[in-house]
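this is the structure alone, sequence omitted:
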């Protein structure tokens, strides 16, 4: 793919950086792209908010960090910073975490901007803000953003995020797919000793001293801590940083173990995991359910565990190390998600990489990350999880079926790789800089032939550039799955 970013000056603007105490999947995504672009010769500046104790300026793995402002003041501060440096960058990735930065307002018209959207937040504003502020959030995310980026393009991480942009935000401009990656474990994780149920202490290796980072913002060993908050840890490959929800006993042996890796925030609906535990303790005595991750819901959930007498079934682990997380997930029978919507589901993909299927709701993002009946099971959003979990456990009781699901999970997770994600975004950036725009007249993705060996799925300015080269031809529109994977599948497009 023609994704040579060497020599390009790229600004990545995000609400937080991956070491921010409230970092999440969007921060992990932005960082994985940034560090790879820098390694490939680009001059990358990551512009973001500054948490207490973080340095205003530093360089990590070749990426220059510029931190300024807080939760809301970061927006005007970043715009002012970019306005003063408006001719310094060749392209900008503007990350929308509910509200974008509106960088086209302060940049020259010829600087391509990609509005990178992890998921659509419209319904979530009402969960966290009063009605008037939620209305402002929805207005900025929808009609104001549509106008601000009308000459530019968006990138989405999943098919349902793309669909939500079209259907819920009435986005009419081009949207391209650049999915998240998964780091596959090089060696099987060691199995930790079972944790005592009913505690909220972190499992082996957990710090227990800080809020867990949101999915994808984890601490681990392949990314050095940049001297920020001083709370310890570096980001881990493929990690979510929520810590781990885990249980006792090895998967496939004895009583079932269920694991849920998540932030403890309202839209994750972790109380439904407690409902499930209450149901299963009667139907499958000996079941163990764990929930790990921290957030504003932590104390309320701990109180619910005590009030409902679930201390012998449910373990609240808090934050744990990346190594402990992988080990705890790997030994579980099932990974669980009760979220009402995601952009993709990093935790789901990382569990799949360990051969562990997921039961989740059939909602945005999760219906992309979970292949129903193949790498997990999807429940109707209004239903309890119990019936779907029972069906899943019955299928997993069959060793042959269990092995097939495990292999399918690993095969599916292997389709997603951070290097390939950087290739795809880099190709879009390079083509946009060359053409002077991130936009296109045809926002569909197409299967091309005649470029290199075999076929290629391309969209946006990359496709527009390639079709002008001798011998390159458009074969057909790409299917949704081909667009997600970035490659042509069999004759039916892998439907």
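All right, it came through fine. Only a predicted model underlies this, so the values are computations on that prediction, with no experimental measurement involved. Residues are numbered from 1 along each chain as shown.

CA only for contacts and neighbour counts going forward, please
Will do.

quick one: secondary structure of residue 458?
Counting by DSSP: H, G, I helix; E, B strand; the rest coil, the backbone at residue 458 sits in strand.

hmm, it is touching residue 431, no?
No: using Cα atoms under 8 Å, residue 458 is not in contact with residue 431, being 11.3 Å away.

more crowded one of the two?
For residue 458 and residue 431, the more surrounded residue by other Cα atoms under 10 Å is residue 458, and the numbers stand at 30 against 25.

separation between that one and residue 423?
Using Cα to Cα, to the nearest Å, one obtains 12 Å as the distance from residue 458 to residue 423.

and if you look at residue 263?
Distance, residue 263 to residue 423, using Cα to Cα: 29 Å.

more neighbours: which of these two?
Just comparing residue 263 and residue 423: by other Cα under 10 Å the higher neighbour count belongs to residue 263, 33 against 21.

burial of the residue nearest to that one when sequence neighbours are not counted, as a residue count?
Closest residue to residue 263 apart from its sequence neighbours, by Cα to Cα, 6 or more residues apart in numbering: residue 293 at 5.0 Å. Residues near residue 293, counting by other Cα under 10 Å, number 29.

please compare the first structure with the one that follows:
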């Protein structure tokens, strides 16, 4: 009972924080961290130095290393300076538990834990696919690092979907007892507060502008269906995608939106969200769209099938099947299907994905593995 009542000093280590790069992984850390703080724990979010605010909502943000000017693009100097300072900090600072995200934070945190004796867990958001350009930077090196990192003998691994857990057990020979699923979820209060505007467009894409997200498939889809689309995101392909959209008046390039509520508002102006990604541990944006009552169409990659109920809340398409993507999107846009699937999606997400439930599960794992 005393152990359950003890407040923990927690370090969560990642490359970026949500103010600098609002991807699904960063949003997950933010939602869980603020709930851990509300439950009385001290949370330090350690990340690369990047534009954006410092401490917020009780979360202590500790930026380390040289400045990353345009996340997610990092230089070798960014990696080196961050890694060295992260290692030094974790060796010198006492935490009850360290939760390191893949990839470079997990590798460095593991070596630091050997010196500090601080218990370390690893959080794995996804794993590579068997083919395709999954990584957006230094792909061959990144693949080699992934192969090493996912075999690190951390005390336990946390992941976001059953699919990724199964891959860690079967492909990387992790013990099933040491791989735990703490699902992603949605922030329903923000989504429900966002107004319900008239649907201005048919399709929307929300995600990082990297090769693995299949953004070109979305552009081609809008061309094929001759429908209005919008693109929200940032990343190394930004200039290329913006140029592509400039030649297509039916596709609006929005780019990065600072405010999460604005992203949800743009979703609600769209009839269907499309995610033609080749690699997804979960696909948080699919759950967010579903919570807003928007049907989703996606390639059945990774944990996506745990978010979309095929032909009920949206459509799952064989990865890379652009013709099948067009058929699914056209079907989802039919008014009767759009309404039925949107309503089903809302019910499905409300019943299955809750940050409040996930934080209790995460807190239990932290207590299980933390210093006594």
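That came through, no problem. For clarity, every value in this text was computed on a predicted model and none was experimentally measured.

can you pull the TM-score for these?
Remark: TM-score between the superposed chains equals 0.84 [TM-score structural alignment, normalised by the length of the second structure]; 352 aligned residues with a Cα RMSD of 2.9 Å.

what residues of the strand or helix carrying residue 113 of the second structure count as buried?
Element membership for residue 113 of the second structure (DSSP states H and E) is helix 104-116. For helix 104-116 of the second structure, a neighbour-count test (16 or more other Cα atoms under 10 Å) marks 104, 105, 106, 107, 108, 109, 110, 112, 113, 116 as buried.

circling back to that earlier point, how about the residue nearest to residue 263 of the first structure, what's its partner in the second structure?
Aligned against the second structure by TM-score structural alignment, residue 293 of the first structure finds its counterpart in residue 233.

same question for residue 333 of the first structure.
Following TM-score structural alignment, the counterpart assigned to residue 333 of the first structure within the second structure is residue 271.

and that match, helix, strand or coil?
Residue 271 of the second structure - assigned by three-state DSSP - is strand.

next one: residue 45 of the first structure
strand.

I'd like to know how far it sits from residue 8 of the first structure.
Separation of residue 45 of the first structure from residue 8 of the first structure (Cα to Cα) stands at 11 Å.

equivalent analysis for residue 153 of the first structure, please.
From residue 153 of the first structure to residue 8 of the first structure the distance is 19 Å (Cα to Cα).

who has more neighbours out of the two?
Neighbour tally, residue 153 of the first structure and residue 8, criterion other Cα under 10 Å: the higher count belongs to residue 153, 23 against 20.

surely that one meets residue 177?
No: between residue 153 of the first structure and residue 177 there is no contact, the gap being 10.9 Å when judged by Cα under 8 Å.

nearest to residue 162 of the second structure among the buried residues of helix 104-116 of the second structure?
Among those, residue 106 lies closest to residue 162 of the second structure (Cα to Cα), at 20.4 Å.

and the closest residue to residue 141 of the first structure other than its chain neighbours, what is it in contact with?
Nearest in space to residue 141 of the first structure, with sequence neighbours left out and distances taken as Cα to Cα, 6+ apart, is residue 99 at 5.2 Å. Taking Cα atoms under 8 Å, 6 or more residues apart in numbering, we find residue 99 of the first structure in contact with 137, 140, 141.

next, the buried residues of stretch 207-221 of the second structure.
By neighbour count, and taking 16+ other Cα under 10 Å as the criterion, the buried residues in stretch 207-221 of the second structure are 207-215, 217-219, 221.

please tell me which residues of the first structure that stretch aligns onto.
When stretch 207-221 of the second structure is compared against the first structure (TM-score structural alignment), it corresponds to residues 262-276.

the helix or strand where residue 483 of the first structure lies maps to which residues in the second structure?
Residue 483 of the first structure is located in helix 480-485, with elements delineated by DSSP H and E. Using TM-score structural alignment, helix 480-485 of the first structure lines up with nothing in the second structure.

all helices of the second structure, in order?
With DSSP state H as the criterion, the second structure has helices at 2-5, 24-38, 76-92, 104-116, 139-149, 162-170, 188-193, 215-225, 238-246, 260-268, 284-291, 322-333, 335-352, 355-369.

between those helices, which one is nearest to residue 62 of the second structure?
With Cα to Cα as the criterion, residue 62 of the second structure lies closest to helix 76-92 of those, at 9.9 Å.

circling back: make a markdown table from the buried residues of stretch 207-221 of the second structure and add distance to residue 291 of the second structure to it.
Compiled in a markdown table, these are given as follows (distance: Cα to Cα, whole Å):
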| residue | distance to residue 291 of the second structure |
| --- | --- |
| 207 | 17 |
| 208 | 20 |
| 209 | 23 |
| 210 | 25 |
| 211 | 27 |
| 212 | 24 |
| 213 | 21 |
| 214 | 23 |
| 215 | 23 |
| 217 | 24 |
| 218 | 22 |
| 219 | 25 |
| 221 | 24 |
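
so which of the residues you listed is the closest to residue 77 of the second structure?
residue 210 (21.4 Å).
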